[in-house]
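Colleague: this one's structure only:
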């Protein structure tokens, strides 16, 4: 028996090959499936089974593409009520791949229909050796139960039963293979390690150490990170069956005139670095750096009903952006600006700018006797850990609505951890009619590295008149 993990960066998704001598299963495949075909060929096995643990909320599954290209059978939770052809599975079902026996457990909690696969290598023994647990239990964490409005308490209670009555009853040596690792928003405190054992998690997973049901429910239904917008869309796409990748065309190259004709009917997504976007960009564009957590923020910030026009440094960057957008179901990609911003500016076309300021410049600005708004666009938990005194915290995705809390007539500097999210925020504020916005290049990381403390002596909150905050300090 062979188990190989495929980890997809940024969405922090783990899928798996479970192989015997001749045949194999793919568990929770991502949408672009060539990697599984390549790995199966390298192992000398045929893909015969496609196993889904649940209807994924954070990415689009590749089950239909993989089934079409291999002839493999899809297995999915019976309670998922999937529209595509599949074998529905429920508690107690058992099937085999050569000497590998897979036993199905219904493991609701993260989602109502969730199942897990208990693996027994019958060639070696009768006890479970591995568990493909999807988003039920992670290394250092458990699946969040709050993705379904009004059902968080119920699902958290069911997750408690799943963990204590089923998974924690498996042998301590049973290996666990979750569908996500650190960086995913399907949990709150996942470790960087990508696999573990039941015994280790019983001893060191904070959630499993909570024995009281009500305390457990409270810990998973309070102060959870916000779920990105696409989480509410992907589950149903996966249930119905996503459009196949072969039906999605490669990005079309547009000349400047062709690109301009489409502006107004589509959104512009500039995937270049925040430094490049700050120097020159097409007015009205979103900036989501391809090197950031690009798929998550694209699914969070972009309106899904609009076509997308890409601004990239080159064709290969456009292809990469398309793959990452397809992974979270953003399929309406019209094309990309063929000659990039160089071709745009050399034709004399209009551009916008976002001044980038360094940590020392930021420190000078916040100590001047001038009105100033600093908007910290990081998550609330990051802000609470360390921030500039007087900065207002509006997470970047909330700027779409909460921009009305800011004074357009006051100089506004946006800051995050590095400069990427704050550049996203700058692009949103520019769309909302702000003109004087600046990006803190290097973010709080650079500000701290330059030796400046988290306290800002003088700053204006957007809902209050200027005051000398420094006078309030001891």
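Modeller: Now that the structure is in, tell me what you want to look at. Keep in mind the model is a prediction, meaning the values are calculated, not measured. Numbers count the residues shown, from 1 in each chain.

Colleague: use CA for all of it now, contacts and neighbours both
Modeller: OK.

Colleague: show me what contacts residue 177?
Modeller: Contacts here follow CA atoms under 8 Å, 6 or more residues apart in numbering; on that basis residue 177 touches 130-134, 138, 194-196.

Colleague: Weed out the non-buried ones from the residues you listed.
Modeller: Neighbour counting with 16 or more other CA atoms under 10 Å marks 130-134, 138, 194-196 as buried within the contacts of residue 177.

Colleague: wait, which of the residues you listed is closest to residue 361?
Modeller: Using CA to CA, residue 194 comes nearest to residue 361 of the buried ones among the contacts of residue 177, at 40.7 Å.

Colleague: where along the stretch 151-300 of the chain do the strands fall?
Modeller: Ranges of strands within the stretch 151-300 of the chain are 175-178, 196-197, 252-254, 266-270, 286-287, based on DSSP state E, counting those that start in this stretch.

Colleague: And those: which comes nearest residue 438?
Modeller: Using CA to CA as the criterion, the shortest distance between residue 438 and the strands of the stretch 151-300 of the chain is 13.8 Å, found for strand 286-287.

Colleague: The closest one packs against which elements?
Modeller: With contacts taken as 3 or more CA pairs under 8 Å, 6 or more residues apart in numbering; DSSP states H and E, strand 286-287 sits against strand 266-270, helix 420-431.

Colleague: gap between it and the chain center?
Modeller: Here the centre of mass of C-alpha atoms in strand 286-287, compared against the chain's by CA atoms, centre = their mean, to the nearest Å, lies 17 Å away.

Colleague: Give me the contact list for that strand.
Modeller: With contact meaning CA under 8 Å, 6+ apart, strand 286-287 is reached by 267-272, 274, 277, 423-424, 427-428.

Colleague: now swap in stretch 349-366 and tell me
Modeller: Here stretch 349-366 makes contact (CA under 8 Å, 6+ apart) with 275, 277-283, 345, 372, 426, 437-443, 446-447, 450, 452, 456-459.

Colleague: adding another structure so you can compare the two:
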């Protein structure tokens, strides 16, 4: 028996590859399935099962593609209602995999179909729990993502989660290894550890959710402080239920090279969004007007999903050389399948063709310190509210990037301001969006609050009571 965790950092997501005596199972696979096929071919094993812990909201799974290419059965727990062929297992049902078995534990609460998969070794001993979004390390799955489909409140779902944990998970032996679907950085929980593997015994000791005295306190604890889920979550759930276009087709369509002239024609014909995925320190020096910058080397897919309203939006890419395929792949992981091409030759070809470019007025933290006049200078902080509350530039305004589609409407075109985040990634996203929407009279601070603090700019934990106009 062999277990391999295949962890994707940009999604904070864990897929699992399990083999025993010539057979393999994949749990919660990513959209692109070729790596699993290559792994199975190398190990000379047949992929027999694709297990899905639930209908994922934060990414699009490769379950349908993988099943079509291998003949593997797709397995869900009770209450699942996919629009494709799948086995809907009963609670407690076991599936043989070589010399081991995998038992379905129905654990509703995160969603109604949520299930964990208990791996039993060659001797029938409980060995590992693939806990999906039911149990994370340091946390449990948020109970507010299934309300629309379950017709239940988040409190009622939290109550179900309490029962699931206490009747199905906590009674398991302390030495059972826990393999969760997500780790720190995922929006599917609020208090996850950075570690991605632990023992159940340790989780029983330190996981706050497993140490609540009763159901009422559990419900209160797990529902407190939940932020609104990203807008793309519902669309990803629908895609995972219905089945999706083959990733091979999505990739082929996206890897369509466009000359500068062809790009302009395509944008006019399709109203495509121009998405520039280059690093912020390159983007600000020159970019195609009205393009949006979300850097590939950051939390790329989650920010795309949070800020681009419709997964069906046509997208044209501007990338650094050689990053076209990775960009299309990572967009497809969160359901953005409508990439219709990329700028062939990148910004160099655009500039050589004599086309117009735009820039961001980026300044150093030292220059910001020199120009800052507390009480007079308007400073916009696009970090999370919690980051702002901990510390911020004195009298800065908190305007989280996740809410930019709302607050940008109240910005005045002729009023100058400064823009920053923690390190420069999010503020460049915000800067590009503001530019695309006609707001130009600002300066973005390189290096964010980290550099600002190092420059000796006064900070405060007092929340500024004055507000930008919001109504």
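Modeller: The structure has been received and is ready for your questions. Model, not experiment: these values are computed from the prediction.

Colleague: ok so, going back, between the buried ones among the contacts of residue 177 of the first structure, which sits nearest residue 206 of the first structure?
Modeller: Compare each of these with residue 206 of the first structure using CA to CA and the shortest gap goes to residue 138, at 11.0 Å.

Colleague: Identify the residues contacting the closest one.
Modeller: The contact partners of residue 138 of the first structure, by CA under 8 Å, 6+ apart, come to 177-181, 190-191.

Colleague: Output these in TSV, with distance to residue 44 of the first structure appended to each entry.
Modeller: As requested, the contacts of residue 138 of the first structure are arranged in TSV below (distance: CA to CA, whole Å):
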residue	distance to residue 44 of the first structure
177	23
178	25
179	25
180	27
181	28
190	34
191	33
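
Colleague: Drop anything exposed from the residues you listed.
Modeller: Burial by neighbour count, 16+ other CA under 10 Å: within the contacts of residue 138 of the first structure this picks out 177-181, 190-191.

Colleague: Check the alignment and tell me where residue 334 of the second structure lands in the first structure.
Modeller: Residue correspondence to the first structure (TM-score structural alignment): residue 334 of the second structure is matched to residue 328.

Colleague: do residue 211 of the second structure as well
Modeller: Taking TM-score structural alignment for the superposition, residue 211 of the second structure sits opposite residue 209 in the first structure.

Colleague: Check the gap between its match and residue 396 of the first structure for me.
Modeller: Taking CA to CA, to the nearest Å as the measure, residue 209 of the first structure falls 34 Å from residue 396 of the first structure.

Colleague: if you count what's nearby, which of the two comes out ahead?
Modeller: residue 396 (26 against 12; other CA atoms under 10 Å).

Colleague: ok so, going back, mind putting the strands of the stretch 151-300 of the first structure into JSON lines with distance to residue 121 of the first structure?
Modeller: Formatted as JSON lines, those follow (distance: least, CA to CA, whole Å):
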{"stretch": "strand 175-178", "distance to residue 121 of the first structure": "12"}
{"stretch": "strand 196-197", "distance to residue 121 of the first structure": "16"}
{"stretch": "strand 252-254", "distance to residue 121 of the first structure": "49"}
{"stretch": "strand 266-270", "distance to residue 121 of the first structure": "48"}
{"stretch": "strand 286-287", "distance to residue 121 of the first structure": "49"}
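
Colleague: Deepest-packed of those strands, please.
Modeller: strand 286-287 (a mean of 28; mean count of other CA atoms under 10 Å).

Colleague: so where is it in the second structure?
Modeller: The alignment of strand 286-287 of the first structure onto the second structure (TM-score structural alignment) spans residues 292-293.

Colleague: how far apart are the matching stretch and its match in the first structure?
Modeller: Once the two are superposed, stretch 292-293 of the second structure sits an average of 0.8 Å from its aligned residues in the first structure (mean CA distance after the TM-score superposition for the first structure).

Colleague: hmm, back to that, among the contacts of residue 177 of the first structure, which are in helices?
Modeller: Among these, DSSP state H puts none in helices.

Colleague: Can you tell me which of these comes closest to residue 114 of the first structure?
Modeller: For these, the minimum distance to residue 114 of the first structure (CA to CA) is 8.0 Å, reached by residue 134.

Colleague: The alignment partner in the second structure of the closest one - nearest residue in space that isn't next to it in sequence?
Modeller: Using TM-score structural alignment, the equivalent of residue 134 of the first structure in the second structure is residue 132. Once its chain neighbours are removed from consideration, residue 132 of the second structure has its nearest residue in residue 181; the separation is 4.5 Å (CA to CA, 6 or more residues apart in numbering).

Colleague: how close does that neighbour sit to residue 239 of the second structure?
Modeller: Shown here: residue 181 of the second structure relative to residue 239 of the second structure, a distance of 18 Å by CA to CA.

Colleague: Give me the secondary structure label for residue 88 of the first structure.
Modeller: With DSSP: H, G, I helix; E, B strand; the rest coil as the basis, the three-state label of residue 88 of the first structure is strand.

Colleague: what sits against it?
Modeller: Residues in contact with residue 88 of the first structure (CA under 8 Å, 6+ apart) are 75-79.

Colleague: run the last query once more with 6 Å
Modeller: Residue 88 of the first structure makes contact with 76-78, according to CA atoms under 6 Å, 6 or more residues apart in numbering.

Colleague: Any chance of a markdown table for these, columns distance to residue 291 of the first structure and neighbour count?
Modeller: Below are the contacts of residue 88 of the first structure laid out as a markdown table (distance: CA to CA, whole Å; neighbours: other CA atoms under 10 Å):
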| residue | distance to residue 291 of the first structure | neighbour count |
| --- | --- | --- |
| 76 | 33 | 27 |
| 77 | 35 | 26 |
| 78 | 38 | 18 |
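
Colleague: Put together a markdown table for those, with distance to residue 300 of the first structure on each row.
Modeller: Below are the contacts of residue 88 of the first structure laid out as a markdown table (distance: CA to CA, whole Å):
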| residue | distance to residue 300 of the first structure |
| --- | --- |
| 76 | 27 |
| 77 | 27 |
| 78 | 30 |
